[in-house]
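Student: Coordinates only, no sequence provided:
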């Protein structure tokens, strides 16, 4: 495998991992922001102050959600630039070892991502919070949890 194809594979895996990680954390952050805004709204209602600004923020948050940031390639470029992967080395064996090392990193990241996806697919309760687990268990035996 050439250096460029390894570099692209590594970029692709890192970007995918960052996006999936962001989505997990963004869902929690979105709930936290909604709760905070609802609390602020209740405080304003108690003070008999108009809540139009908070309402606009809540609807904007519900409509747009949180957007994932662009993948920052600068750290990967810096790592590769510092370690002379690009420049052909005098010893071709060293160059092959370095390319194999990049290949191993890319392969490891892809395998970890696939493993996590399979784990979540075949064990759906693994990533659920306690409230959802209780609700699903109650539903399984024909009961419903009060809101």
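Tutor: Thanks, I have the structure now. If you're wondering where the values come from, they're calculated on a predicted model, not measured in any experiment.
Student: C-alpha from now on. contacts and neighbour counts both.
Tutor: OK.
Student: Could you list every helix and strand that the longest helix anywhere in the chain packs against?
Tutor: In terms of residue count, the longest helix belonging to the chain (DSSP state H) is helix 3-46. Packing partners of helix 3-46 (3 or more C-alpha pairs under 8 Å, 6 or more residues apart in numbering; DSSP states H and E): helix 52-64, helix 92-122.
Student: Report the inter-axis angle for that helix versus helix 52-64.
Tutor: 150 degrees (axes from the mean of the first three to the mean of the last three C-alpha atoms, to 10 degrees).
Student: Relative to residue 130, which of the helices and strands packed on helix 3-46 is closest?
Tutor: When the helices and strands packed on helix 3-46 are compared by C-alpha to C-alpha, helix 92-122 sits nearest residue 130, at 16.0 Å.
Student: putting a second one here so we can go through both:
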């Protein structure tokens, strides 16, 4: 075995762009209605809420992982939208009074708009506000992370 070579250049940060969005508010979601979010809470600053909190603007093209969770009082089905169209591979559903969780890998372009949409056929999906001792409870969240 020969001698070791010179050190290579430093690598890129493992996570360069990310953000977390939530909702505490009680909201009745009609079919094809987006969840109203607040944020970003922490993150890299490459995402912004637009359209009164109903969509998230993406600043940089790339491949992203998106995770979401929505708690409802009725059966529900949710999915992530890209520029208003539901991304089929992001759709998840749950039974009455349960939490709907989903995850997807998305190829996004700078300027794309993401939303978290009720796509169930129910007349409405109420998202409750939970009584807690001291703090409000998150009843919907979405996290996005650039992975490439």
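Tutor: Thanks, I have it. All values derive from a computational prediction rather than experimental measurement.
Student: Now the TM-score, please.
Tutor: Once superposed, chain against chain, the TM-score is 0.21 (TM-score structural alignment, normalised by the length of structure 1); 55 aligned residues with a C-alpha RMSD of 5.1 Å.
Student: Show me how far the longest helix of structure 1 is from its chain's centre.
Tutor: Relative to its parent chain, helix 3-46 of structure 1 has a centroid offset of 6 Å by C-alpha atoms, centre = their mean, to the nearest Å.
Student: tilt between that helix and helix 92-122?
Tutor: 40 degrees.
Student: For residue 32 of structure 1, find the nearest of the helices and strands packed on helix 3-46 of structure 1.
Tutor: helix 52-64 (11.3 Å).
Student: which secondary structure elements does the helix or strand just after that closest one contact?
Tutor: Scanning forward in sequence from helix 52-64 of structure 1 by DSSP states H and E, the next helix or strand is helix 74-82. Helix 74-82 of structure 1 is packed against no helix or strand, with contacts defined by 3+ C-alpha pairs under 8 Å, 6+ apart.
Student: If you tally nearby residues, what's the number for the nearest residue to residue 86 of structure 2 once chain neighbours are set aside?
Tutor: Nearest residue to residue 86 of structure 2, sequence neighbours excluded (C-alpha to C-alpha, 6 or more residues apart in numbering): residue 80, at 5.7 Å. By other C-alpha atoms under 10 Å, 29 other residues sit near residue 80 of structure 2.
Student: quick one: residue 80 of structure 2 and residue 115 touch, right?
Tutor: Yes - counting by C-alpha atoms under 8 Å, residue 80 of structure 2 does reach residue 115; the two are 5.6 Å apart.
Student: just so I know, which of the helices and strands packed on helix 3-46 of structure 1 lies nearest residue 19 of structure 1?
Tutor: Of the helices and strands packed on helix 3-46 of structure 1, nearest to residue 19 of structure 1 by C-alpha to C-alpha is helix 92-122, at 11.5 Å.
Student: how about that closest one: buried residues?
Tutor: Of the residues in helix 92-122 of structure 1, 95, 96, 98, 99, 102, 103, 105, 106, 107, 109, 110, 113 count as buried by neighbour count, 16 or more other C-alpha atoms under 10 Å.
Student: what about the first one, distance to residue 115 of structure 1?
Tutor: Here the distance between residue 95 of structure 1 and residue 115 of structure 1 works out to 30 Å (C-alpha to C-alpha, to the nearest Å).
Student: quick one on the thing from earlier: using CSV, lay out the buried residues of helix 92-122 of structure 1 together with distance to residue 61 of structure 1.
Tutor: Formatted as CSV, the buried residues of helix 92-122 of structure 1 follow (distance: C-alpha to C-alpha, whole Å):
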residue, distance to residue 61 of structure 1
95, 50
96, 50
98, 46
99, 45
102, 40
103, 41
105, 37
106, 36
107, 37
109, 32
110, 33
113, 29
